[in-house]
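> sequence and predicted structure below; questions after.
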Amino acid sequence: MRPMVISADRPDLDREQELDINPFGRFSVMVDSRDVNLGSPQQRALLALLTISANQAVRMDTIIESIWGQHAPSRVKASIQAHVSRLRKSLTGNTSNNSGRTPRVEYCSTGYSLRIDAGQINTQRFEKLVEKGRRLPGEGLLEEAAESFRQALELWRGVPYGDLLHYEFATQEAARLEELRLAAVAGMANCRLKLGDYRSVTESLGDDVRRYPLREDLASYYMVALDHSGRRADALHIYERTRSNLAEELGVDVSKGLRSVYHAILG
């Protein structure tokens, strides 16, 4: 389905429009629940690059190298200026409202920056929720921490910048965010275990334990949840599989922490 382009003749020009940038899955921008046409692949990549460094200047040479590499056209700076001009029109839609929540692509002496409220970018909302989830257990707020992690994971709708992964900058950012996702998965599991909610841990961890067979933190939480759910044999199997994978892939033994969980299950 082709994205809907913002109409040029919409009424109510002075009101503040709702805008969200969603890097999860296909990189997209929504204005008033309508999908904005971001233009050419290079134009989409430019906005994605600026989104990753939101509210910070991205140098012109970084933009050129990140998007065109060694194949930049002779008039690449003019192309970038044209892309920026079109992006400005797309992001502001038809509103003349110039409030702080209206994103702007601004020129600076070294390049360009995307000036935007961090709450309008789903990945930044995700990061703030993960950060909150990490902080709350130290205040004794386990249920609140688990809920913060849950809300963060609910925003995850696919690999970040999934349609732009042929660009190295997008691949690197997707990998960074995936590490944060795993931290949220582990953090929520830890909170749920301490709250005695073993069933939810067994239901939520299985896929990631299989996808990441070298992650001892996930294996540890999964083993504890399985054991407390009456699945001791499955818990011991996870330990043996993790130990075998670590030995084969990295040439190392399991950590003291995972070994302690194993011995606790054995009794």
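Structure's in. What do you need?

> every contact and neighbour count from this point should use C-alpha atoms.
Noted.

> for Lys77, see how far away Ala225 is.
Using Cα to Cα, to the nearest Å, Ala225 is found at 56 Å from Lys77.

> neighbour count winner among these two?
Between Ala225 and Lys77, Ala225 has the larger neighbour count (other Cα atoms under 10 Å), namely 27 against 15.

> name the element the more buried one belongs to?
Taking DSSP states H and E as the definition, Ala225 sits inside helix 216-228.

> let's bring in a second one:
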Amino acid sequence: MRFNVMGSFEIIDDHGKVHSPGMPKVCQTLAVLLTRPGEVAGIDSLILELWGDSPPRTATTTLQTYIYYARKMFVTEGLVPADRNPLVTCPQGYVLQVDADRVDAVVFERLVAEGRAAAENGELEAALGLLRRALALWRGPVLGSVHAGRILKGRIARLEELRIRALELCVDAEIRLGRHREAVAELRELVAEHPLNEWFHGQLVSALYRSGRRAEALQAYQDLRRTLREELGVDPSAEVQRLYHELLAPDRSGRPPADRPVVRSAHRTTVPPPRLPVCTP
């Protein structure tokens, strides 16, 4: 089996057939378990996800029913043998015991971590390859077909932030390789998708100027300035403004300004192997 959460929720069997539980709450329960495969999801956390701060009195029993239907789905759909169900009960809750590399979000996180490490080591071509592979797994909004409660919303937000970081790293690698012209098209798309992300705007301004398109670079800055004022009532950051002033008055050598602002640092994300606690089917 393969599990896709970076887009609509899908379970794909070895023949490529897509399966999905019919009950929304069952999908939601499995989604929580899949975003942390191999880790125990506590009963209290699952109840919080499914019903928020107002769970019914029968919440624990109803959760057990959803677990039952999820297990039944695995067997009736022919995904697993009846005696090897991956959804097991632990003293603290439930765990989905699947190979982490079978979950697209886990593969995504691993590839981004490897791409970041390669970039830090100066292996820019290798970094680009890893990061492009990671971003290719993104099929749309994370768990777009599943209602998200408090737990899932936090995990979805984390993956979305990691995607932005992967995009930043890709752009930075392209620019460090001197591919300013190639970066312009991607950056235009990114500033349209993330109009309040000043880093993308700043890199677009710089890439345009370094490609010999100074007038367009100045216009890109004005577009950012107008957007920030209309949406937030603020001006661009001091770093982006400094870049703008360098565009207005380039030094006599004719050299373009330094790429500003610098890519933000981020903590390295690693994906440890799943810990499989002693549980019972």
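That came through fine. Note that the coordinates shown come from a computational prediction; the quantities given were computed from them, not determined experimentally.

> and the contacts of the very next helix or strand once past the helix holding Ala225 of the first structure?
Next helix or strand after helix 216-228 of the first structure toward the C-terminus (DSSP H and E): helix 232-250. Residues outside helix 232-250 of the first structure that contact it (Cα atoms under 8 Å, 6 or more residues apart in numbering) are 213-214, 216, 219, 222-224, 226-227, 252-254, 258, 262, 265.

> again with stretch 48-62 of the first structure
Applying Cα under 8 Å, 6+ apart, the set of residues contacting stretch 48-62 of the first structure is 23, 27, 63, 108, 110-116, 118, 121, 161, 169-170, 173.

> ditto for stretch 210-226 of the first structure
In contact with stretch 210-226 of the first structure (Cα under 8 Å, 6+ apart) are residues 186, 189-190, 193, 198-199, 201-202, 205-206, 208-209, 232, 234-236, 238-239, 241-242, 245-246, 254-255, 258, 261, 265.

> what's the match for Met6 of the second structure in the first structure?
In the first structure, the residue matched to Met6 of the second structure (TM-score structural alignment) is Phe24.

> repeat that for Val106 of the second structure.
By TM-score structural alignment, Val106 of the second structure lines up with Gln124.

> give me the element its match is part of.
Per DSSP H and E: helix 122-135 holds Gln124 of the first structure.

> buried set for that helix?
122-134 (16 or more other Cα atoms under 10 Å).

> which part of the second structure lines up with the helix holding Ala225 of the first structure?
With TM-score structural alignment as the criterion, helix 216-228 of the first structure aligns to 198-210.

> once you drop chain neighbours, what's closest to the match of Val106 of the second structure?
Ala118 (6.1 Å; Cα to Cα, 6 or more residues apart in numbering).

> so where do the strands sit in the second structure?
For the second structure, the strands defined by DSSP state E cover 2-4, 10-12, 18-19, 41-42, 87-89, 93-96.

> return the most buried member of the ones you listed.
strand 93-96 (a mean of 22; mean count of other Cα atoms under 10 Å).

> how far apart are the lengthiest helix in the first structure and its match in the second structure?
Across the first structure, the longest stretch assigned as helix under DSSP state H is helix 168-194. For helix 168-194 of the first structure, the mean deviation from the second structure after alignment is 1.5 Å (mean Cα distance after the TM-score superposition for the first structure).

> residues contacting stretch 173-182 of the first structure, please?
Residues from elsewhere that reach stretch 173-182 of the first structure (Cα under 8 Å, 6+ apart): Ile52, Glu127, Val130, Leu153, Val159, Pro160, Tyr161.

> nearest to Thr95 of the first structure, of these?
Of all the contacts of stretch 173-182 of the first structure, the one with the least separation from Thr95 of the first structure (Cα to Cα) is Ile52, at 24.8 Å.

> tally of neighbours for His71 of the first structure?
Using other Cα under 10 Å: His71 of the first structure sits among 10 other residues.
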